[in-house]
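J.: Quick one, fold the following:
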Amino acid sequence: MLEVDNFTQNIIEKFPVFIYKTAFFWRWLLLCVLLFYSITQIEAKTDNSKPAQQAESSRFLELWKQARERKLAQHPYWLKLLHFYSFGESVGQWSFKSDVVSAGFFLSANGKTDPEAELKATLKALLSPSVNNPDQDARCKFIARFNWLRSKLDFPEMPKRNCPLFERWANLEDSTGISIIFVSAYLKNPASTFGHLLVKFNSRNRLLGHSLLRPTLNYGAIINPDDNPLVYALRGLFGGYSGSFTDERFYNFNHVYGENELRDMWEYPLNYSAVQQHRITYHAWELLQNVKFTYYFFLDNCAYRMAELLEMAWDDTSRINTSGAIWAIPVDVVFKLQKFRSATNGQSILGSPQLIPSRQRKLRQRVAQLSEMEQTQLKALINSVNHLDSGELRSVPEPSRARILDALLDYLQYVKKENQTLLQQKERNKLLLARSFLPIMENNSSADKPKPPTEGTPPMRFRFGAVVNELLGPAFEVGSWANYHDLLGTESGHLANAEVVTLDLRIQVRENSFEVTHFQLFNIQKYALNPTRISGDFEWSWRARAGWERANFGCLTCRQFRIAGGYGGSVSLAGKDLEYAFVDIFGETPKDSWSATTLGFAPHLGMTWSPLESWKIKLEGGWFKSLVGPKKEYFRSRFDQRLSISQDWDVRLEIERLESLEAKLALHYFW
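T.: Predicted coordinates for the structure are as follows:
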């Protein structure tokens, strides 16, 4: 018994060791099995992937062979998609390369300068779908490239790829077309002096169907808000800013331009085919992927880039932008679009425009429809909201009262402040409550409706005519300006009572001489009126100009640089006239002596009158007196007439006195 007990005791003592060693063995065995299985699977996958890689390589080589045979790397549309330009075709282009400065836009390291390398890299990326993020797949991110290449090459059958972000943004199934929106000039900001362009994607979708909710594309400079005006101007002129596309709902742009900056907008539907609309939409999506360009105020601006986008409709060499141009302005793009014809019906792709009036125009339209009695009541309400409860207003018939309150609501919206006081909010609520008990009145928005930009004169002008000078005799004059519109010109499609002229050059040719007599860098004038005659609807008139002119008309070579600007007031007494008074500050310096620089002031009186739409008269006189520098005191006057022959032609008679008299009869061609 004792031996058995010892044997049992020995087993009991060694049993845990046995269990531990056995478990250790099985753990190692299990680890070896798992390792063997993993290696086997990796080898199997490697062996299985070899045919897939070979098949993928075979597909790429076949597509690449087709692309080279069909010379797609040099195809105009491929170069459009990559924004490639040759030397001189675009500002800052000194070699054959893309305008895009964002590295992420290119799939090849050499894509910016080598369209063939970019084509090769694009084909490889299209055949290698991204599993993790479908929106970053090449077929989604570069959807315009994919769809065009698929139409040109014999792509193999590929699994369907959904692009959630693009599909939600483009909403192609409910698309009803594309519109271009011309935003009128805004003279308080140099970058908006010639207007602005937007592209709107229209839809019948129940969520995006309203015009204010539709996706709208904008292009602009990415500016530094801390830059002072001088730095801002220099960087804008010489490419110191990047430019990019952004998209927002249209109501954001309507708020900025129509409500805050008081700018009218004109929406033109574009009669593209469905295929052409899709091409534009595809490339717009590509440009929204944080793609940047170098921004130049005069050329690589909103007009140039929006026209470049709309050119994507055509897969040939068709261009809206002029190759080698030194400037691009928004209204010129609209005029050029007018010349393109639809392939289906032969009509212009530019549809009939619709006015989107500014808040100021809405107010003036409302007030213009009021009778004299109603305007009196409106002014009383503006002076005191307590007039709302007066017996005088309550005695007014309900339709008249409704029109008065509608005009008052428009006025309050026009003069609104960002942060209303509690009292102002209560007064507005009280006004809205009173209006809710009155009948709904139709607003005759056709009143004071301006003509669209495409019915005005084109922006550029060529001039030739005859000159008679009482001292120098006769001469022949030629000249041109870069843009845009002068005060004597027809106002159809332009800012009313305004002038924006740049690079106005005139040359007089005589038998023995050839002289530049006038080169104006800019002449910007804004004559503000108060047609409603109510407080809050008032602005000062202002103007500024600079350039080289003759010191007097008795000589040809006595050119001097003159800069002037001032403020004043203007009124219209009969509707088709404008009377104004200004006080200008001016500076003059002759070409050969800075020490002879003169600074002074110059009060002016003037008027314009348009007896007919095609006929306009302008009369202005000013007295100049120096305050600093050589003493000067002289009077300058001029009398001008314009007679329009057609939209593109007019005749002008100009008589001006500056120490001696000079008269000109000139023919103008606008293009």
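
J.: C-alpha from now on. contacts and neighbour counts both.
T.: Noted.

J.: Settle this for me: residue 316 is touching residue 77, isn't it.
T.: Yes: counting by C-alpha atoms under 8 Å, residue 316 does reach residue 77; the two are 6.0 Å apart.

J.: okay, these two: which has more neighbours?
T.: residue 77 (22 against 13; other C-alpha atoms under 10 Å).

J.: where exactly do the strands run in the stretch 1-150 of the chain?
T.: 84-85, 97-98 (DSSP state E, counting those that start in this stretch).

J.: Let's verify residue 639: helix, strand, or coil?
T.: strand (DSSP: H, G, I helix; E, B strand; the rest coil).

J.: That one and residue 556: what is the separation?
T.: Using C-alpha to C-alpha, to the nearest Å, we find residue 639 at a distance of 21 Å from residue 556.

J.: and if you look at residue 450?
T.: Applying C-alpha to C-alpha to residue 450 and residue 556 gives a distance of 42 Å.

J.: just residue 223 next, same as before
T.: Relative to residue 556, and taking C-alpha to C-alpha, residue 223 is found at 44 Å.

J.: quick one: contacts for residue 610?
T.: 576-577, 616-617 (C-alpha atoms under 8 Å, 6 or more residues apart in numbering).

J.: Tell me which residues of the helix or strand where it lies come out buried.
T.: In this assignment (DSSP states H and E), residue 610 forms part of strand 598-612. Using 16 or more other C-alpha atoms under 10 Å as the test for burial, strand 598-612 gives 598-610.

J.: still on that earlier bit, residue 223 and residue 556: who's more crowded?
T.: When neighbours are counted by other C-alpha under 10 Å, residue 223 and residue 556 differ, and residue 556 comes out ahead with 17 against 14.

J.: Let's see this one next, to set against the first:
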Amino acid sequence: MNRFRLLTAALCLSVFSASASAQATEPLPDALQQRLLQLSEARQWRHLLHVRDHVFTARTISQNDDDNFFLAEQGKSDFNAEIVAAYRAFLRTGMADNMSAQCHFPARYHWLKQQFPERHFIDQSCSELDEWLAELDAYSLTLIFPASHINSPSSMYGHTLVRMDRKDPRKSKLLSYSVNFAANADPTDNELVFSYKGLAGGYPGVVSVMPYYVKTNEYQHMEYRDVWEYELDFTPAEVRQFARHVWETQDTYFDYYFFDENCSYRLLALLDAASERADLADDFSIKAVPVDTIRSLQKRDLIKRAHYRPSAATSLEYKGQQSSPQVNLAARELVDTEQQIAQLIAGLTPRDQARALELAHAYARYLAIKKKQSSPQLRKRTLAILSARSKIKVSSEFDETPPPPVRDDQGHLTQRARFTAGQSGDDAFAQLSWRIAYHEVMDLPSGFVPGSQIQMGEVDLRYWSDSDELKLQNFRVVDVLSLSHQTFFQKPIAWSVSVGLERFNAPESELYSYLKVGFGRSYLTGLGRFYGLAEGQLLADNQFDEGYQLSFGPRAGWLIQDDQFQHQLELNWQPLATYDNPARRSLSWQLGYRLSDSMQLRAGFERQLMRSQGNNETELSFVWYF
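T.: Here you go, the predicted structure:
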């Protein structure tokens, strides 16, 4: 599809420029000019151009940042000039195959032709477009939501793409084509650079079309993410218009912003351009969390039904839960050791032998993907396991992996306000907090990955009653905690990273900046989730002897995430400190109670100790998700 830029450049330089002295300079009738002016202000025309009101600049311009996306020189901001240029270009006849504006902008041409049923537009030859549309054979649309993947910064909030399904239900969905929008990132950038550029718009975002099985392999197997499929209520005519619009955008680019102009937002904008009924992207001006974009579709009754596809890792764990300890141990030893297969499964019943071999195969795939390559020894062992399984004619009788009781889009809303009254030492305070996104381990857990926390853009404003002062108590730029627990087959690392500004718990405390990073382990038991991290902290401010303090120590906790009650007890001790010697210790406890799907009541206590001075803080909070 890279031909688009070359052909468009040739088109702009030869066809349109050549005609500028003729048709472009000929004045249009007044009535036609007025009609085009009205149409340039139509919502659907602006959707086709991806025009939005920019919140921070107060400008109304197209979000497409590629000059090749426009026919008029000022088409990015002058929508009347763009529609006039399009109207003139679409009237041209005698064009070479694939060289007309109709071929490069088929969605705009289709819409504009509908607005002038009395005018005879002559369709030009577009063989490449026709072949492409025939190959897609798109009849219906399905929104694909690979769930959040806490161990990948680029996938923390989840992701969305659109699959274009064929009319014949007998044809495999895996062979359908999918539409994806993603940052065209530099492969040499590390995760930290990727995160920064993704937040700052440092990458171009591009629309791409590829077979669905390619993405399925990537998300279900390569990244081990569960997938939800939402069948959309778009008519076949709207689906065809969607495909036309994808054609005219896929070789252009939009500046990519991780927080708002991301994959989910751009796909909503593509859907808006396909249907007069849709105005989905208008719901998102500051942030676009993928799960919220699904809610936007639901609000407009554009989702028919949802289907769940478990990841390979989820299926592996569920099969392990159905098996006895002896079967699980045999399955792991079948892969981790070189003992004879027949010897390892000799003491098992035929059904358990089948289970052990199928589990071993799933475990071998997991190891190959985790290491990003399969060793010759592992490949040889995997083939031997499959051969042994083929000789056992008994079914393993594994149940299908059930969907979660609550879908990701059925959890609490991602913005949060928190109203707190408390006592810190001898001073009373009231605090108002607002978080732009997304989830904390003490939030209502239904619909979210257990043990996961991703908070961005949280501000805590605290009013101290005794001093009659309002202060910024905390500003969390990003706060991530992954407490993925150890299982029999998987041994993930628990980790945390937090960046922002905060104060110690006392009214006279000064604000300091911080960076906190930790790594450790998490274990899930019948009593809850227990975790321990080795955490390093860098604090910077002139209140420290050298302007900053670097410390290191343990962070341990006990977490319960029940639908009705939430509980967290955490100890943080930083005994190893440099550039400012006093060690810091804190013990915190929080208890949450669910009032409704959008409300929670919390109580908390924290004791901080530094320089032999202790401070106790208690609080009661009302939490509202919106």
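
J.: returning to what we had before: C-terminal to the strand holding residue 610 of the first structure, which secondary structure element comes first?
T.: strand 615-628.

J.: So which residues make contact with that next one?
T.: With C-alpha under 8 Å, 6+ apart, strand 615-628 of the first structure has contacts from 488-489, 598-610, 631-644.

J.: Which position in the second structure pairs with residue 529 of the first structure?
T.: If you follow residue 529 of the first structure across to the second structure using TM-score structural alignment, you land on residue 485.

J.: I'd like to know how far that match sits from residue 202 of the second structure.
T.: 34 Å.

J.: next one: residue 588 of the second structure
T.: For residue 588 of the second structure relative to residue 202 of the second structure (C-alpha to C-alpha), the value is 39 Å.

J.: again with residue 249 of the second structure
T.: In terms of C-alpha to C-alpha, residue 249 of the second structure sits 20 Å off from residue 202 of the second structure.

J.: quick one: which of those two has more around it?
T.: Neighbour tally, residue 249 of the second structure and residue 202, criterion other C-alpha under 10 Å: the higher count belongs to residue 249, 23 against 19.

J.: And that one? What does it align with in the first structure?
T.: So residue 249 of the second structure corresponds to residue 287, using TM-score structural alignment.

J.: who's in contact with that match?
T.: 244-245 are the contacts of residue 287 of the first structure under C-alpha under 8 Å, 6+ apart.

J.: And for residue 555 of the first structure?
T.: residue 472.

J.: where along the stretch 1-150 of the second structure do the helices fall?
T.: Ranges of helices within the stretch 1-150 of the second structure are 3-10, 17-19, 30-40, 43-49, 79-91, 101-104, 106-115, 127-136, based on DSSP state H, counting those that start in this stretch.

J.: if you compare these, which one is most tucked away?
T.: Mean neighbour count (mean count of other C-alpha atoms under 10 Å) peaks for helix 101-104 among the helices of the stretch 1-150 of the second structure, with a mean of 24.

J.: so how far is residue 408 of the first structure from whichever residue in the first structure pairs up with residue 336 of the second structure?
T.: By TM-score structural alignment, residue 336 of the second structure lines up with residue 383 in the first structure. Residue 383 of the first structure sits 11 Å away from residue 408 of the first structure, going by C-alpha to C-alpha.

J.: Looking at those two, which is more packed in?
T.: residue 408 (21 against 12).

J.: Now which residue in the second structure aligns to that one?
T.: So residue 408 of the first structure corresponds to residue 360, using TM-score structural alignment.

J.: And the strands in the stretch 401-550 of the first structure?
T.: Secondary structure of the stretch 401-550 of the first structure, counting by DSSP E, counting those that start in this stretch: strands at 461-469, 473-481, 483-485, 498-510, 513-526, 541-550.

J.: Find me the equivalent region of the third one in the second structure.
T.: Same thing as strand 483-485 of the first structure. Using TM-score structural alignment, strand 483-485 of the first structure pairs with 437-439 in the second structure.

J.: what's the closest residue to residue 621 of the second structure other than its chain neighbours in contact with, if anything?
T.: Nearest non-adjacent residue to residue 621 of the second structure, counting by C-alpha to C-alpha, 6 or more residues apart in numbering: residue 420, 4.2 Å away. Listed by C-alpha under 8 Å, 6+ apart, the contact set of residue 420 of the second structure reads 430-432, 619-622.

J.: Apply 6 Å and report the result again.
T.: Residue 420 of the second structure makes contact with 430-431, 620-621 under the criterion C-alpha atoms under 6 Å, 6 or more residues apart in numbering.

J.: any idea how far the equivalent of it over in the first structure lies from residue 477 of the first structure?
T.: Using TM-score structural alignment, the partner of residue 420 of the second structure in the first structure is residue 465. According to C-alpha to C-alpha, residue 465 of the first structure stands 5 Å off from residue 477 of the first structure.

J.: still on that earlier bit, chain center to the strand holding residue 610 of the first structure, what's the gap?
T.: 33 Å (C-alpha atoms, centre = their mean, to the nearest Å).
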